[in-house]
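S.K.: Pasting the sequence and the predicted model now:
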Amino acid sequence: MLQFFLNMMTDIIKFIGNFYDEAEIIRGVIVWALGIFGIHQGLFVVVGFFFTRKFKPAKNFHKYAVLIPARNEEAVITNLIKSIKRQDYPSELITTFVVADNCTDNTAKIARENGAICYERFNDAERTKGYALRFLFEKIEEDYGIDSFEGYFVFDSDNLLNRDYVSKMNDAFDAGEKIITSYRNTKNFDENWVASTYAIHWLRSIRFRHRTRSFFRLATNIQGTGFLFANELVKDGWKYTSLTEDRAFTADAVAHGYGITYQDEAMFYDEQPTNLRIAMRQRIRWSKGHILAFLESGWPLFKNIFVGNCFRDKEEKRKITKASFIEGIRHRVASFDVLSQLTPTIIPKTFLWIVVGLFMYSCFAYTNGMEDIAVFTGGSWLVTGINAVLGTFSVNLEPGLAAMGVTAAIAIFWFVLGKLASDVANMLTAVYIFIVERKKIKKMKLWKKALYCVTWPVFDIFYRWSMYIALFAKVTWKPIPHTSKVTIEEIEN
């Protein structure tokens, strides 16, 4: 019986190994196709170094509502509201709303004492920030009417605004933009290395994404806080209640034909997590929301690349003018770009590596053995350097279990070596950010900058692992604690 089982397993391994060459070709084609999504990223980095969109001073002052979803934020919400009240924009045109969401502290009381209009919500079954915003818009519609305000800002309770923040955002809004994001700086950049990875990430987004996309009039992405949108986007209320409402909002808005611009001159400050466990928990939630947003909006965005705005009515599609033709091209490119951000390419790439690059390759070696298989290979700068210093090493083994096991070990080694090479090279991104954003980054000692350049790749390593976990884990929303009591005046001084 045992021999029968062993013979059957041998036949299965040989059968699988016989299809390795064909599977590797298919894998290569799929990886190449997924690579198309990143074909424009190099251009974006170069353009973002030189250019971003500039806005002329506004001719009109528009009326805005500022929305602050808050859950047990009594430690920080006062400083945000004060930074809103000290804006150089006409105060009568800014109304601040707070939704105290399932709070067990004095958030609501403190918000009211500081002049905000505060609604309290108690529904622990619906816990995401999106549900809090939906509730707040329902209350605004009931008591004021959505159209009472031309635009809506969204901030987290730990944020702080530069004095000219609203004025600069108004410049972009007055230029006709419907969705605008802004410059996200960090309150606690140098508190520890965990906070620094987030700070560098937000600045990387500015340099590698926001600046170029705004310059080309495409659609950048909303990132949770520090953004403004026109009232027409919520005429039917707020509908984005997933784990990452910002990704859902971005994808849906672009699918419906909206652009999303970036105002480089409007700066606000954000508090970043300092605890590794909390940071990983947040990253898993982001990744789960990323996957859900792709499932919800990926298909409309894909269709838009080929047929234009699939949400327009047929009559409108028939009217072709020069302006509509140009807008159609812009929207197709924007849809492709947002889809490229939204597609979790790391998941199919990793799956293909496990199935083809690891399992089927090992089965192939069981049947065919190993002949001059290089130990250090993969084409990375790290492999080139190792081979130049140590010379090349190759392995030869006869067919059988030994060849299968060694091949599996070498395949894993290649995978780790490739990731290590990209992660070490990624340190240069942090160096670049510290150089180009030196005037806006908080001053800190050189040794700290060097440390943060070394630890920065951990952020992207967390991204990879959070994606793998989020694919299978049941993820729930949990609040991120905010404790920094720094004020905007302290930052300015």
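M.R.: It's in. Residues are numbered from 1 along each chain as shown.
S.K.: For the rest of this, base every contact and every neighbour count on C-alpha atoms.
M.R.: Fine.
S.K.: Show the contacting residues for V338.
M.R.: Counting by CA atoms under 8 Å, 6 or more residues apart in numbering, V338 touches A219, T220, N221, A251, V254, L301.
S.K.: how much space between it and S214?
M.R.: Per CA to CA, to the nearest Å, V338 is found 13 Å from S214.
S.K.: How about S196?
M.R.: From S196 over to S214 the distance is 26 Å, taken as CA to CA.
S.K.: Kindly report the same for I433.
M.R.: Remark: distance between I433 and S214 (CA to CA) = 19 Å.
S.K.: So for those two, which residue has more residues nearby?
M.R.: Neighbours were tallied for I433 and for S214 using other CA atoms under 10 Å; the higher tally belongs to S214 (24 against 18).
S.K.: what's the helix or strand that one falls within packed up against?
M.R.: Element membership for S214 (DSSP states H and E) is helix 211-215. Packing partners of helix 211-215 (3 or more CA pairs under 8 Å, 6 or more residues apart in numbering; DSSP states H and E): helix 41-50, strand 261-270.
S.K.: any idea how far the helix or strand encompassing Y366 is from the chain center?
M.R.: Using DSSP H and E, Y366 sits within helix 361-368. Here the centre of helix 361-368 is set off from its chain's centre by 39 Å, with CA atoms, centre = their mean, to the nearest Å.
S.K.: do stretch 247-262 as well
M.R.: Per CA atoms, centre = their mean, the displacement of stretch 247-262 from the mean C-alpha position of its chain is 14 Å.
S.K.: contact partners of that stretch?
M.R.: Residues from elsewhere that reach stretch 247-262, judged by CA under 8 Å, 6+ apart: 53, 177-183, 210-211, 213-214, 217-223, 240, 242, 289-290, 293, 296-298, 300-301, 304, 309-312, 331, 334-335, 338-339, 342.
S.K.: Just those: which are in strands?
M.R.: Of the contacts of stretch 247-262, the ones assigned to strands by DSSP state E are I179, I180, T181, S182, Y183.
S.K.: dropping in the other structure now:
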Amino acid sequence: METLSFINRVVSLLFIVCYFYQFLYIPIKIFSYKKQRNENVEKKNYAVLICARNEEKVIGDLIDSIHQQTYPQDKITIFVMADNCDDDTEKIAKNKGAITYRRMNKILVGKGYALDTMLKSIKKEYSDQFDGYFVFDADNILKENYIEEMNKVFVEGNDIVTSYRNSKNYDSNWISAGYGLSFLRESQFLNGARHIVNSSCAVSGTGFLVSKAIIEEQKGWPFHLLTEDIEFSIHHIIQGKKIAYCEKAMLFDEQPTKFSQSIHQRLRWSKGYLQVFGVYGKKLFTNALKGSFSCFDMFMNSMPAFILSTISIIVNVALAINAAIIGDDYMIALKSIAQFLLGMYSTLFVLGLVTTITEWKNIYASHQKKILYLFTFPVFMFTYIPISIAALFLNVSWKPIEHGTYRKEVGELMKNV
């Protein structure tokens, strides 16, 4: 059992070495001076891209929130790709004033293919009319100053800008709260801190802005791995580009509330991370060795936590089983596992606590639920371990998640933040 203790100490030390810098992000974000941006800036022309698959319950709310923006409406054009839809998504979007496209393809399935098809159609029909392209999921809602604030960061010369990802239904249950708290931490204490230290941020599925130059350079959207957002981010970070962050641009995202939905979604994310690491891992690592902190940061976010956690759990369980078989004191192994999990729980709890305190006013939930879901947040994060292990062996495909089971009126949601 001395071997087990040694292995756990080594794993803990490696965790500290790999992720200590992320703990430094916390005081950097909390105590940094907030830059005042110029209010009188050029108003760029934007296309808003929404890929939707059977999203008739929510697409109207997103388009309404875009129409309610403080940004000039004549500089916003909304495009919706009804992707393999068999409901009224396209009809509702068109009635709300969006320009719609329809795509039916059961082989090339996924948001990346839908985006690529839409961008090529826009290029053909509208040429170079737009300075930038916003990408949103159909279940999003935008705060009224979202585009105005993103524009301020964009005109500073940032070709890619990501935003503050909040949640519509944080208060639904421990699952939606787990997602919500992790996205808040990612927004503020990863992307927010990265932006301050002039490192690259990363886009997270939805709520980002890409310049015309980037789209033209890529000739559309050639990112088709299961996590096309991470692929997009890492591809450009390797090229030396920096993704900026706009803290004042807030969007609301609907999170899964069923554990079965969550498992499948996070299986896709985990498999996508493995795919991205397989394609870009070597280049990330070599660039990190050459001094690219952004590549080091993305490398740390892609793999080590998964590898270290998996190794530790497998070794601990294997040694516990072996001890039981040979009649050794397997309780020592079980105690070691418990200590490892307690250490992880405490670390995740502290990260959740800091995020909850600093983002308290932006969390749409009662005081009691904000506190309650602090304690379930580490449990939610723990479930990534078996999900990530399963992703190593399972074939995972993209499947839509039903939205609209939880709805709040746009005005009611906005007045609470």
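M.R.: Received it, and whenever you're ready, just let me know what you need. Small disclaimer: the values here were computed from a predicted structure and weren't measured.
S.K.: What TM-score do the two superposed chains give?
M.R.: In this superposition the chains share a TM-score of 0.91, using TM-score structural alignment, normalised by the length of structure 2; 411 aligned residues with a CA RMSD of 2.6 Å.
S.K.: Quick one: average offset of stretch 6-23 of structure 2 versus structure 1, please.
M.R.: Following superposition, stretch 6-23 of structure 2 is found to deviate from structure 1 by 5.1 Å on average (mean CA distance after the TM-score superposition for structure 1).
S.K.: mind listing what's buried in that stretch?
M.R.: The neighbour-count check on stretch 6-23 of structure 2 (16 or more other CA atoms under 10 Å) flags I7, N8, V11, S12, C18, Q22 as buried.
S.K.: Surely the third one and F306 touch.
M.R.: No: shown here, V11 of structure 2 and F306 do not form a contact pair, counting by CA atoms under 8 Å, at 11.7 Å.
S.K.: now stretch 150-159 of structure 1: which residue numbers in structure 2?
M.R.: Stretch 150-159 of structure 1 corresponds to residues 131-140 in structure 2, going by TM-score structural alignment.
S.K.: Distance across that stretch, terminal residue to terminal residue?
M.R.: 22 Å.
S.K.: what comes into contact with it?
M.R.: Counting by CA under 8 Å, 6+ apart, 44-52, 55, 58-59, 61-62, 205-212, 251-254, 403-404 sit against stretch 131-140 of structure 2.
S.K.: Measure how far that stretch is from the centre of its chain, please.
M.R.: The chain centre lies 14 Å from the centre of stretch 131-140 of structure 2; the measure is CA atoms, centre = their mean.
S.K.: Kindly provide the distance from the residue mapped onto K187 of structure 1 from structure 2 to F134 of structure 2.
M.R.: Residue mapping for K187 of structure 1 onto structure 2 gives K168, with TM-score structural alignment as the criterion. Per CA to CA, K168 of structure 2 is found 20 Å from F134 of structure 2.
S.K.: ok, now I28 of structure 2?
M.R.: From I28 of structure 2 across to F134 of structure 2, the span is 28 Å (CA to CA).
S.K.: Between these two, which is the more surrounded one?
M.R.: Taking other CA under 10 Å, I28 of structure 2 and F134 do not tie; F134 has more neighbours (22 against 17).
S.K.: hang on, the earlier thing: what residues are shared contacts of V338 and S214 of structure 1?
M.R.: Common neighbours of V338 of structure 1 and S214, using CA under 8 Å, 6+ apart, are T220.
S.K.: Now do the same for F154 of structure 2: its match in structure 1.
M.R.: When structure 1 is aligned by TM-score structural alignment, the residue opposite F154 of structure 2 is F173.
S.K.: Apologies, that question was intended for M250 of structure 2.
M.R.: By TM-score structural alignment, M250 of structure 2 lines up with M267 in structure 1.
S.K.: hang on, that match packs against K187?
M.R.: No: checked against CA under 8 Å, the pair M267 of structure 1 and K187 is beyond contact range at 11.7 Å.
S.K.: So the two - more neighbours on which side?
M.R.: Neighbour count, other CA under 10 Å: between M267 of structure 1 and K187, K187 has more, with 25 against 22.
S.K.: coming back round to it: could you dump the ones in strands among the contacts of stretch 247-262 of structure 1 into CSV with neighbour count added?
M.R.: Putting these into CSV (neighbours: other CA atoms under 10 Å) gives the following:
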residue, neighbour count
I179, 26
I180, 25
T181, 27
S182, 24
Y183, 22
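S.K.: would you list the residues you listed in a markdown table and tack on distance to V406 of structure 1?
M.R.: Output for these, formatted as a markdown table (distance: CA to CA, whole Å):
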| residue | distance to V406 of structure 1 |
| --- | --- |
| I179 | 54 |
| I180 | 54 |
| T181 | 51 |
| S182 | 51 |
| Y183 | 50 |
